[in-house]
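Enquirer: need coordinates for the following:
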Amino acid sequence: MGNELKILQKTYDMIQYGYICLRQYPKSERHTLAAETKLAMFKLLEAIITANKHYYKIKAIQVADVQLNILHYYVRLAKDLQFLPVKKYENWSKMSSEIGRMIGGWLKSARQISGGRP
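Expert: Presented below is the predicted three-dimensional model:
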């Protein structure tokens, strides 16, 4: 149970950092890439909370993994379009990669507990 709470806190911290980064996006992106990135962060948070509460965790954890992957692409796109400085991209990516490793460990643990059943 402690690991689930740790991943929740890491996700919360990453969202706070993401908000700082999103302030640097051009005004023209407020309702497009910035909005989609915010939505992806919120969906990730929601998926982690849902997975933590589900009895059958594997599918719920996989949803969190997909949401994190979507977020990775939005952040990378922002860097490639030069909306995000490289240093902030590196910090944000480091935070989301750590969450990805935690999700992977959580998924592995859930599979062992369930005997491989979804």
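Enquirer: please make it C-alpha for all contacts and neighbour counts, starting now.
Expert: Noted.
Enquirer: and the residue nearest to Glu36 when sequence neighbours are not counted, how far from Leu8?
Expert: With sequence-adjacent residues excluded and distances taken as C-alpha to C-alpha, 6 or more residues apart in numbering, Glu36 is closest to Tyr74, at 7.8 Å. Using C-alpha to C-alpha, to the nearest Å, Tyr74 is found at 21 Å from Leu8.
Enquirer: hey, which helix is longest across this protein?
Expert: Assignment by DSSP state H gives helix 86-114 as the longest helix of the chain.
Enquirer: please, which helix or strand holds the residue nearest the centre of the chain?
Expert: Central residue of the chain (C-alpha atoms, centre = their mean): Leu68, 3.7 Å from the mean position. Assigning secondary structure by DSSP states H and E places Leu68 in helix 57-80.
Enquirer: before we move on, what about Leu84?
Expert: Judged by DSSP H and E, Leu84 forms part of no helix or strand.
Enquirer: distance check, it against Asn91.
Expert: The span separating Leu84 from Asn91 equals 11 Å under the rule C-alpha to C-alpha.
Enquirer: the two - which one has more neighbours?
Expert: Set side by side, Leu84 and Asn91 give different neighbour counts by other C-alpha atoms under 10 Å, the larger being at Leu84 (21 against 14).
Enquirer: now the other sequence, so there's something to compare against:
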Amino acid sequence: MNETQARPNPLIILDRAEKLLNETYTTTRRYPKVDRYVLAADTRQAAMEFLRLIIRAEKKYYKKTTLQDADIVLEEIRHLYRYAYQLHYISPKRYEIMSRLTTETGKLLGGWIKQQRAK
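Expert: Here you go, the predicted structure:
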């Protein structure tokens, strides 16, 4: 596989990681004040860390461990949103939007990980 064929996937996932971060900031603004500095901050920090890991993976030659770390952080984000939904901090519609976004991002990440394993 030449480099031009391998490049679009990281660029798409970078776009998704940025969208996830933007949506996370929009969503966590609605959290109650009591958890704005705990649960909301943890969720924002995880989304920022996910974006950082995707940027690092794109720039590194050996990407496998960085991509695995990104996969772990994405799973943390999923659980944080599930917990916020259980606490009724986000609406069912908002939870569905965030769940769909994390699932789509996870599929892209999984494809990238699979591609790196084949190398």
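Enquirer: got a TM-score for the two of them?
Expert: Their TM-score after superposition, calculated using TM-score structural alignment, normalised by the length of structure 1, is reported as 0.93; 113 aligned residues with a C-alpha RMSD of 0.7 Å.
Enquirer: post-alignment, the helix holding Leu68 of structure 1 versus structure 2, mean distance?
Expert: Comparing helix 57-80 of structure 1 with its match in structure 2 after superposition yields a mean distance of 0.5 Å (mean C-alpha distance after the TM-score superposition for structure 1).
Enquirer: which bit of structure 2 covers that helix?
Expert: Counterpart in structure 2 of helix 57-80 of structure 1, with TM-score structural alignment as the criterion, is residues 63-86.
Enquirer: and the matching stretch, how far out from the chain middle?
Expert: A distance of 6 Å separates the C-alpha centroid of stretch 63-86 of structure 2 from that of its chain, computed with C-alpha atoms, centre = their mean, to the nearest Å.
Enquirer: and for stretch 101-119 of structure 2?
Expert: Per C-alpha atoms, centre = their mean, the displacement of stretch 101-119 of structure 2 from the mean C-alpha position of its chain is 12 Å.
Enquirer: next: stretch 34-50 of structure 1.
Expert: 7 Å.
Enquirer: tell me the buried residues in that stretch?
Expert: Taking 16 or more other C-alpha atoms under 10 Å as the basis for neighbour counts, the residues of stretch 34-50 of structure 1 that come out buried are 34, 36-38, 40-50.
Enquirer: of these, which belong to helices?
Expert: Counted as lying in helices by DSSP H, out of the buried residues of stretch 34-50 of structure 1, are 34, 36-38, 40-50.
Enquirer: ok, back up a step: now do the same contact list for the residue nearest to the centre of structure 1.
Expert: Residues in contact with Leu68 of structure 1 (C-alpha atoms under 8 Å, 6 or more residues apart in numbering) are 40-41, 44, 96, 100.
Enquirer: and what of Cys21 of structure 1?
Expert: With contacts defined as C-alpha under 8 Å, 6+ apart, Cys21 of structure 1 is in contact with 84, 88.
Enquirer: distance of the counterpart of it in structure 2 from Ala47 of structure 2?
Expert: With TM-score structural alignment as the criterion, the equivalent of Cys21 of structure 1 in structure 2 is Thr27. Computed with C-alpha to C-alpha, the distance linking Thr27 of structure 2 and Ala47 of structure 2 is 12 Å.
Enquirer: likewise for Leu11 of structure 2?
Expert: For Leu11 of structure 2, the distance to Ala47 of structure 2 (C-alpha to C-alpha) stands at 17 Å.
Enquirer: can you check Lys119 of structure 2 too?
Expert: With distances defined as C-alpha to C-alpha, the gap from Lys119 of structure 2 to Ala47 of structure 2 amounts to 28 Å.
Enquirer: and for Ala6 of structure 2?
Expert: The gap separating Ala6 of structure 2 from Ala47 of structure 2 is 24 Å, by C-alpha to C-alpha.
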